[in-house]
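Peer 1: how would this look folded up:
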Amino acid sequence: MPPTSQPLRTLGFLTIGLFDEADPGRGHTSTLELIELGEQLGFDSAWVRHRHLQYGISSPIAVLAAASQRTSRIALGTAVIPLGWENPLRLAEDLATVDILSGGRLNPGVSVGPPMHYDQVKSALYPDTDDREDFGYERVRRLLDFVRGEPATGFSGTEGFEVFSDRVQPHAPGLGRRMWYGGGSLRSARWAAEHGMNLLTSSVVKAEESEDFAQIQLSHIRTFRDHHPDGERARVSQGLVVIPTDTATPEQRAKYLAYADKRLPRTRAPQGAGRLMFAPDLVGTSAEIAERLSADAAFREVDEVAFALPFTFEHDDYVQILTDIATHLGPALGWRPAS
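Peer 2: Okay, the predicted model is just below:
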């Protein structure tokens, strides 16, 4: 194991769930099959990412409801649901339902901010209130309250033959402690901590105090734990793109390297008005990737990861990558598969 501060305790993976517009069923089935494979390989968690009005998973909760019936142990997460597209009360009902169906395995990750391309979608999404919607942290707070069982209404009791509850039903005990915030800024890290959430860090951060990706991410992790009631025990999961090549064919290795090379220029300086910094994709043997991670200041602070699968690859590529992560990279980082 590389000289990290602690062995890797929790190993997960993240998929975007792409599909062909002409055959969307196949893409969704592929995602479910990968989650099943992940459980078989001993992964601790599987996460899905949303894509609205694109050819990727648009309804992660529906996909995870299906996954909950195909698996029995692996944790199921969203990384992340952008709340600008959601009604917190209705989302709380969906989250609680899937958590009950999964036996308490759901790990919802959320984020805030206006929906992407808001000017183009606002008339469809909020035709009457587009100029009055609040896309800030208040939307998360409302969701947390509903998930944690706070009253949603002042009315409860029996009316005729029907019985009404004043809080979201079903109520899923424990789900409130499994809520994650996908944050890429110091402000988000602190807000998530002060509201008792867990923190998802990814391969994208805001360049606020530095232009060194690992140092920026490290500052977010430490700020989060400094302000969380659980302190150093507060949960943080890192989500870099890793592509091990231990059992890859020569053709797959060439494809993986070309993919990473194409994305490398964006990692060299902050991008756009938001000054976003991107982490380089890690491609190589598991031993090589483990060595690079051991030198990553942020990775040394965590014992949970949800490695992101690259976009646009084929199903067989993902099978190879997941198998190498579970059988080569994870053990190289001190991880042991779940039984």
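
Peer 1: switch to C-alpha atoms for all contacts and neighbour counts from now on
Peer 2: Fine.

Peer 1: show me what the stretch of helix or strand Thr158 belongs to is packed up against.
Peer 2: According to DSSP states H and E, Thr158 maps onto strand 157-159. Where contact means 3 or more Cα pairs under 8 Å, 6 or more residues apart in numbering; DSSP states H and E, strand 157-159 is packed against strand 162-164.

Peer 1: buried set for the strand it packs on?
Peer 2: Within strand 162-164, no residue is scored as buried using 16 or more other Cα atoms under 10 Å.

Peer 1: other SSEs contacting the helix or strand following that strand?
Peer 2: With elements assigned by DSSP H and E, the helix or strand that comes after strand 162-164 is strand 180-182. When contacts are defined as 3+ Cα pairs under 8 Å, 6+ apart, strand 180-182 sits against strand 75-82, strand 106-111, strand 198-201.

Peer 1: please name the nearest non-neighbouring residue to Ser72.
Peer 2: Leaving aside its chain neighbours, Ser72 sits nearest to Ser102 (7.5 Å; criterion: Cα to Cα, 6 or more residues apart in numbering).

Peer 1: quick one: the one you found and Ala65 touch, right?
Peer 2: Yes. Counting by Cα atoms under 8 Å, Ser102 touches Ala65, with 7.5 Å between them.

Peer 1: here's the other one to compare against:
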Amino acid sequence: MKKIGFLSFGHWSNHPAYQARTASDTLLQSIDLAVAAEEIGLDGAYFRVHHFAAQLASPFPLLAAIGAKTSRIEIGTGVIDMRYENPLYMVEDAGAADIISGGRLQLGISRGSPEQVIEGWRYFGYAPEEGETDADMGRKKSLQFLDQLKGVGFAQPNPFPMFPNPPGLLRLEPHSEGLRDRIWWGAASNATAEWAAEKGMHLQSSTLKMDESGKPFHIQQAEQIRVYKEAWKKAGHQREPRVSVSRSIFALMNDQDRYFFGQDAKGGDKIGNIEKGKRAIFGRSYAGEPDQLIKELAQDEAIQEADTLLLTIPNTLGVDYNIHILSSILEHVAPGLGWR
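Peer 2: Predicted structure coming up:
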């Protein structure tokens, strides 16, 4: 068994072929998509977070809305760039959204990735301290966030408060018990995957990672996952780690599918630079008839190592078509691989 969810980048654009032309379209369709995905038996609804772009940005209102309209499906992010966040305020937002959902949040966070503007986090009022990089700042904020999720009092109460205080130091509210154990780290390298394991975070590995060996993408990603699992074991955590990988997978069931994704059938891994001087490898997309997909996906070592698969979707094509994409994988591909 493998948990299967979708990952939406939440794009919108005033394009005649798009069903999501405005921010309102994307937000409301994201809720409808999560509801429909739960109905067909999908396990997770995950959303990217990008600032200064015509894409989803502030995740917690959306996650709370989905939590209120669903009852079973996991709800998460992949990932929140912590360079932009106030960790304490984020604890309150996350706690509220998790309580609304009944404890179904699975939050992916990260130190950040290339962005739309130069040092966008400065516009949000944040800057690294002297001697720090922006990545250092993102990791430090992540640790603050994790620490405050424990729900331990730390703030000195006012002796003359507006409302009576409980005894002792005060914590952030609302506190959601168990959320600390449902935080994931988006890792692009083996070293950051190992760090995430040491800190007790689950692992999200995307469709790209730093090229550390020149091997095919899925092999490098599988090696990253094994490094993570070994580090988790060595850290002595008393709970089981979880690992998700993201993939673009399209079963070509009709002419419309072939029109949209037929060109992806012969694609391979790609090499590029996501940051100056940093070589990255981007995993291939999978597209084909179900029997062909089953053969190809059975050779993907990283998918075999992961317990959760996030299917990236073209959200601009609308809810109905995306449910068709997801249903095709659940019904015609997943059983042949033992995922269902």
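
Peer 1: quick one on the thing from earlier: could you find the counterpart of the residue nearest to Ser72 of the first structure in the second structure?
Peer 2: Mapped onto the second structure by TM-score structural alignment, Ser102 of the first structure lines up with Ser101.

Peer 1: just the helices in the stretch 151-300 of the first structure please.
Peer 2: 186-194, 213-227, 250-263, 286-294 (DSSP state H, counting those that start in this stretch).

Peer 1: now render these as JSON lines, adding mean neighbour count and distance to Leu322 of the first structure.
Peer 2: Output for those, formatted as JSON lines (neighbours: other Cα atoms under 10 Å; distance: least, Cα to Cα, whole Å):
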{"stretch": "helix 186-194", "mean neighbour count": "21", "distance to Leu322 of the first structure": "29"}
{"stretch": "helix 213-227", "mean neighbour count": "22", "distance to Leu322 of the first structure": "24"}
{"stretch": "helix 250-263", "mean neighbour count": "14", "distance to Leu322 of the first structure": "14"}
{"stretch": "helix 286-294", "mean neighbour count": "19", "distance to Leu322 of the first structure": "12"}
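
Peer 1: distance to Leu76 of the first structure added to these, as a markdown table?
Peer 2: Formatted as a markdown table, the helices of the stretch 151-300 of the first structure follow (distance: least, Cα to Cα, whole Å):
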| stretch | distance to Leu76 of the first structure |
| --- | --- |
| helix 186-194 | 20 |
| helix 213-227 | 23 |
| helix 250-263 | 27 |
| helix 286-294 | 25 |
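
Peer 1: among these, which is nearest Asp20 of the first structure?
Peer 2: Between Asp20 of the first structure and the helices of the stretch 151-300 of the first structure, the shortest separation by Cα to Cα is 19.9 Å, and it involves helix 250-263.

Peer 1: and the closest one, how far from the chain's centre?
Peer 2: Helix 250-263 of the first structure has its C-alpha centroid displaced from the chain centroid by 24 Å (Cα atoms, centre = their mean, to the nearest Å).

Peer 1: what about Arg233 of the first structure, how many neighbours?
Peer 2: By other Cα atoms under 10 Å, 9 other residues sit near Arg233 of the first structure.

Peer 1: what sits against the closest residue in space to it that isn't next to it in sequence?
Peer 2: The shortest distance from Arg233 of the first structure to any non-neighbouring residue, by Cα to Cα, 6+ apart, is to Arg225 (7.7 Å). Going by Cα atoms under 8 Å, 6 or more residues apart in numbering, Arg225 of the first structure touches 193, 231-234.

Peer 1: what does Arg225 of the first structure correspond to in the second structure?
Peer 2: Under the alignment (TM-score structural alignment), Arg225 of the first structure pairs with Lys229 in the second structure.

Peer 1: next one: Val147 of the first structure
Peer 2: In the second structure, Val147 of the first structure lines up with Leu149, judged by TM-score structural alignment.

Peer 1: what residues are up against the residue with the largest distance to the centre of the second structure?
Peer 2: Distance from the centre of the second structure peaks at Phe160, with 42.8 Å (Cα atoms, centre = their mean). When contacts are counted by Cα under 8 Å, 6+ apart, Phe160 of the second structure touches no other residue.

Peer 1: what residue lies at the spatial centre of the second structure?
Peer 2: Geometric centre of the second structure, nearest residue: Gly78, 1.7 Å, by Cα atoms, centre = their mean.

Peer 1: separation between that one and Arg48 of the second structure?
Peer 2: Going from Gly78 of the second structure to Arg48 of the second structure by Cα to Cα, to the nearest Å gives 5 Å.

Peer 1: what's the overlap in contacts for the two?
Peer 2: Common neighbours of Gly78 of the second structure and Arg48 (criterion: Cα under 8 Å, 6+ apart): Leu7.

Peer 1: just to revisit the earlier point, now the contacts of Arg225 of the first structure as a markdown table including distance to Glu138 of the first structure?
Peer 2: What follows is the contacts of Arg225 of the first structure, written out as a markdown table (distance: Cα to Cα, whole Å):
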| residue | distance to Glu138 of the first structure |
| --- | --- |
| Ala193 | 15 |
| Gly231 | 24 |
| Glu232 | 26 |
| Arg233 | 26 |
| Ala234 | 22 |
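
Peer 1: near the residue nearest to Gln221 of the second structure when sequence neighbours are not counted, how many other residues are there?
Peer 2: Nearest residue to Gln221 of the second structure, sequence neighbours excluded (Cα to Cα, 6+ apart): Ala302, at 5.6 Å. Each residue near Ala302 of the second structure was counted by other Cα under 10 Å, and the total is 25.

Peer 1: got it, and the one 3 residues further on?
Peer 2: The number of residues packed around Glu305 of the second structure, counting by other Cα under 10 Å, is 18.

Peer 1: what does it align to in the first structure?
Peer 2: Using TM-score structural alignment as the criterion, Glu305 of the second structure maps onto Glu301 of the first structure.

Peer 1: can you report how many residues neighbour Arg141 of the first structure?
Peer 2: Number of residues near Arg141 of the first structure (other Cα under 10 Å) recorded here: 14.

Peer 1: contact partners for it?
Peer 2: Contacts for Arg141 of the first structure were tallied using Cα under 8 Å, 6+ apart; they are His195.

Peer 1: now it: how far from Ser123 of the first structure?
Peer 2: For Arg141 of the first structure, the distance to Ser123 of the first structure - Cα to Cα - is 25 Å.

Peer 1: in the first structure, which helix has the most residues?
Peer 2: When the first structure is parsed with DSSP state H, its longest helix is helix 24-41.

Peer 1: on average, how far is that helix from the matching bit in the second structure?
Peer 2: Compared with the second structure after fitting, helix 24-41 of the first structure has a mean deviation of 1.1 Å; criterion: mean Cα distance after the TM-score superposition for the first structure.

Peer 1: and that helix, what does it pack against?
Peer 2: Helices and strands touching helix 24-41 of the first structure, by 3+ Cα pairs under 8 Å, 6+ apart, are strand 45-48, helix 60-68, helix 315-324.
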